[in-house]
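Peer 1: Dropping the sequence and predicted coords here.
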Amino acid sequence: MHIDLKFRNLEAKRFSTVAGGPVNVHNNSTLTKVSKMNGRLSVNFVFSCNYEPSIGLIRIEGDLFLSDSKENIDGAIKVWERSGRKSLPTDMAEKVHNVIFSSCIVEAVILSKEVQLPAPIPTPSVSLDKKFYKDPTSDEETKSYIR
């Protein structure tokens, strides 16, 4: 199975400045159209980052092209039609959504910086904790400080 992804539309908006409280970000990918094109599965999608409180949004539209066996492509089209145009076979849906998320989240981080929104992924933080880990290259235990 081979997957190609192309962005069609990138949108980032900031509605207001970031409030002093916590900000939650909900990331979502939605398949909007699935069809067979030149022997490949063509998938239109929308990836969105919604902020709570509503300080802004990020929306990415794109096209994904999946190459696989004729049987798998035809089977995916049948599942898509039978489900009311809402789902693909589970194993294929997992791969498709993972590719969408991994590609779009990187672009969403860049877009969030451009419009001064919080990044749509958790930022690693340093915490000097009482948890220890053993460095496999030495006999010393050191404190773990990256979360």
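Peer 2: Thanks, I have it. Residues are numbered from 1 along each chain as shown.
Peer 1: CA only for contacts and neighbour counts going forward, please
Peer 2: Fine.
Peer 1: all strands of the chain, in order?
Peer 2: Using DSSP state E, the strands of the chain run over 2-14, 24-37, 40-52, 56-67, 132-134, 141-143.
Peer 1: Now tabulate those in CSV and tack on mean neighbour count and distance to K95.
Peer 2: Formatted as CSV, the strands of the chain follow (neighbours: other CA atoms under 10 Å; distance: least, CA to CA, whole Å):
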stretch, mean neighbour count, distance to K95
strand 2-14, 14, 9
strand 24-37, 16, 12
strand 40-52, 20, 12
strand 56-67, 21, 10
strand 132-134, 12, 34
strand 141-143, 13, 37
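Peer 1: Now tell me what touches stretch 34-44 from outside.
Peer 2: Outside stretch 34-44, the residues that touch it by CA atoms under 8 Å, 6 or more residues apart in numbering are 31-33, 61-68, 70, 73-74, 77, 80, 85.
Peer 1: Put this next to the first one:
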Amino acid sequence: MALMGFAFTKFDATRLSSPKGKITINHDIKIEDLKYANVQGHGQTNNGLLVEFSYTISYKPSIGKIRLEGNFIDIIDNSKEVADEYKKNKEMPLELREQYYNLINSKSLVKSIFLSEQVGLPSPINMPKLKFNKPEESDDKASESPKSTKK
């Protein structure tokens, strides 16, 4: 993947009520559109795909929602064929789909953590907890360093 210009175009974070009790968090990634694009850069024209996406985090019970929208350009050799296939069938090669969804997820999740904190919603992921071991009677200080654990 030769990525050119990943950008968010919209942020929407809304808290409807205070979080209470057990909360389920769902993540939804959608490719909203995929089009062929001629990209000028470094004195040459490249064939690419303009990918438009949305990323939504919903909470159950319905205490709020986070929605991000954005786009990026991927420079690939067979961009015209991929764009034509997507236009006809709304399908793309599995390898591209995995790369795109992972890219969208990693970029959007970081932004969603920040947005959830700003509006008072639970973090969309469980953050690792640091746990300290009690130091032993020896001079070995290694046991004093924090250990990351997941819940």
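Peer 2: Yes, it's here. This one's a predicted model, so the numbers in the text were calculated from it and none came from an experiment.
Peer 1: How alike are these chains, TM-score-wise?
Peer 2: The TM-score (TM-score structural alignment, normalised by the length of the first structure) is 0.80; 132 aligned residues with a CA RMSD of 2.3 Å.
Peer 1: quick revisit: would you convert the strands of the first structure into JSON lines that also reports distance to P118 of the first structure?
Peer 2: Converted to JSON lines, these look like this (distance: least, CA to CA, whole Å):
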{"stretch": "strand 2-14", "distance to P118 of the first structure": "10"}
{"stretch": "strand 24-37", "distance to P118 of the first structure": "9"}
{"stretch": "strand 40-52", "distance to P118 of the first structure": "9"}
{"stretch": "strand 56-67", "distance to P118 of the first structure": "9"}
{"stretch": "strand 132-134", "distance to P118 of the first structure": "31"}
{"stretch": "strand 141-143", "distance to P118 of the first structure": "29"}
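Peer 1: Any idea which of these gets closest to S125 of the first structure?
Peer 2: strand 141-143 (14.4 Å; CA to CA).
Peer 1: what's near enough to touch the most centrally placed residue in the second structure?
Peer 2: The second structure has N105 as the residue nearest its centroid, 2.2 Å off, counting by CA atoms, centre = their mean. The contact partners of N105 of the second structure, taken as CA under 8 Å, 6+ apart, are 29, 55.
Peer 1: and the gap between the aligned residue in the first structure for it and A76 of the first structure?
Peer 2: The alignment partner of N105 of the second structure in the first structure, by TM-score structural alignment, is F101. Distance from F101 of the first structure to A76 of the first structure, counting by CA to CA, to the nearest Å: 20 Å.
Peer 1: Over to T17 of the first structure?
Peer 2: Distance, T17 of the first structure to A76 of the first structure, using CA to CA: 43 Å.
Peer 1: just the angle between the top helix by length along the second structure and strand 64-75, please?
Peer 2: Criterion DSSP state H: the longest helix present in the second structure is helix 94-119. Per axes from the mean of the first three to the mean of the last three CA atoms, to 10 degrees, the angle that helix 94-119 of the second structure makes with strand 64-75 is 140 degrees.
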